[in-house]
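Peer 1: Provided below are the primary sequence and the corresponding predicted coordinates.
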Amino acid sequence: MSEEKWTEDELKEIKEDIMSALETVIDPEIGIDIVNLGLIYEVNLSEEGYCEIKMTLTTMGCPLADVITEQIYAAVKEVDAVKEAEVKLVWYPAWTTDRMSRYARISLGIR
């Protein structure tokens, strides 16, 4: 068995870096980042630097899906540990405003 590349703490820190990078991706229609909107469901990183991001969109027919996806690729490329990334759109569980952060709710006037 090969030795692990990162310790558990290092992996946690890298995932935090990835999430910070994803916070720079703003939903163009809503004006809030995809992390605070609750669109990111899961982030996985392999020892080889392959990053898989499972996310959803606020609506299934979102016309800006490609724009958001391209911004995600550009953002996670800035994280040194990420060598390759893939965005997988998932529709379950369906996104609701309950997934939004307190910051996003306040910004949009949702209680």
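Peer 2: Nice, thanks for sending it over.
Peer 1: okay, CA-based contacts and neighbour counts for the rest of this
Peer 2: Fine.
Peer 1: The helix or strand encompassing Ile68 packs against which elements?
Peer 2: Counting by DSSP states H and E, the secondary-structure element that holds Ile68 is helix 65-77. Here helix 65-77 touches helix 8-22, strand 84-89, going by 3 or more Cα pairs under 8 Å, 6 or more residues apart in numbering; DSSP states H and E.
Peer 1: got the ones you listed as CSV, with distance to Asp98 columns?
Peer 2: Shown next, in CSV, are those (distance: least, Cα to Cα, whole Å):
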stretch, distance to Asp98
helix 8-22, 19
strand 84-89, 19
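Peer 1: what residue is smack in the middle of this protein?
Peer 2: Ranked by distance to the mean C-alpha position of the chain (Cα atoms, centre = their mean), the top residue is Ile40 at 4.2 Å.
Peer 1: then this one, side by side with the first:
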Amino acid sequence: MTQAPDPVEGTPLIEPSSTHHPLHDEVVEACRSVFDPEIPVNIYDLGLIYTILISDDDDVHVTMTLTAPGCPVAGEMPGWVQEAIAGVAGVRTVTVDLVWTPPWGMEMMSDEARLELGFM
């Protein structure tokens, strides 16, 4: 088994999202409708959505993580995200990949999430 090479210095660990795509804001709002049952903040503001890629054909690919590998909803949350985004008008297909690298950290939360959880 070959080990993946270390990322080249300066290479982002998280691929940039398709923020220019007309469906991006609606897809983000769909992600904001999904909550971790144990935390009263949506998964987008928690920083669990790493990348939203939207093709020219309106196919959406999401890369996300969870707060911890042992999260009780690990098997369900990607499906919740997929269902939420599939409900956005104009989206053709949705795929969701769950990754553990880079690991999630509290610094990934939005200011709103930090405020809601009492970290600010």
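Peer 2: Received, thanks. These numbers come from a predicted model, not from an experiment.
Peer 1: Excluding chain neighbours, give the residue nearest to the aligned partner of the residue nearest to the centre of structure 1 in structure 2 in space.
Peer 2: Structural alignment places Ile40 of structure 1 opposite Ile49 in structure 2 (criterion: TM-score structural alignment). The spatial neighbour of Ile49 of structure 2 that comes closest, neighbours along the chain excluded (Cα to Cα, 6 or more residues apart in numbering), is Met64 at 4.4 Å.
Peer 1: Which position in structure 1 pairs with the one you found?
Peer 2: Aligning on TM-score structural alignment places Met64 of structure 2 opposite Met55 in structure 1.
Peer 1: Does that match touch Leu89 like I think?
Peer 2: Yes: look at Met55 of structure 1 against Leu89 with Cα atoms under 8 Å: they come within range, at 5.2 Å.
Peer 1: neighbour-wise, which of these two wins?
Peer 2: Between Met55 of structure 1 and Leu89, counting by other Cα atoms under 10 Å, Met55 is the more crowded of the two (21 against 17).
Peer 1: residue contacts, that one?
Peer 2: If a contact means Cα atoms under 8 Å, 6 or more residues apart in numbering, then Met55 of structure 1 has 39-42, 87-90 as its contacts.
Peer 1: and with 6 Å instead?
Peer 2: Applying Cα atoms under 6 Å, 6 or more residues apart in numbering to Met55 of structure 1 gives the contacts 39-41, 89-90.
Peer 1: Can you add distance to Leu11 of structure 1 and give these back as a markdown table?
Peer 2: Formatted as a markdown table, the entries for the contacts of Met55 of structure 1 read as follows, by distance: Cα to Cα, whole Å:
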| residue | distance to Leu11 of structure 1 |
| --- | --- |
| Leu39 | 21 |
| Ile40 | 18 |
| Tyr41 | 18 |
| Leu89 | 23 |
| Val90 | 24 |
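Peer 1: from those residues, which single one is nearest Pro63 of structure 1?
Peer 2: Leu89 (13.7 Å; Cα to Cα).
Peer 1: doesn't Thr56 make contact with that closest one?
Peer 2: Yes: applying Cα atoms under 6 Å as the test, Leu89 of structure 1 and Thr56 come out as touching, 5.3 Å apart.
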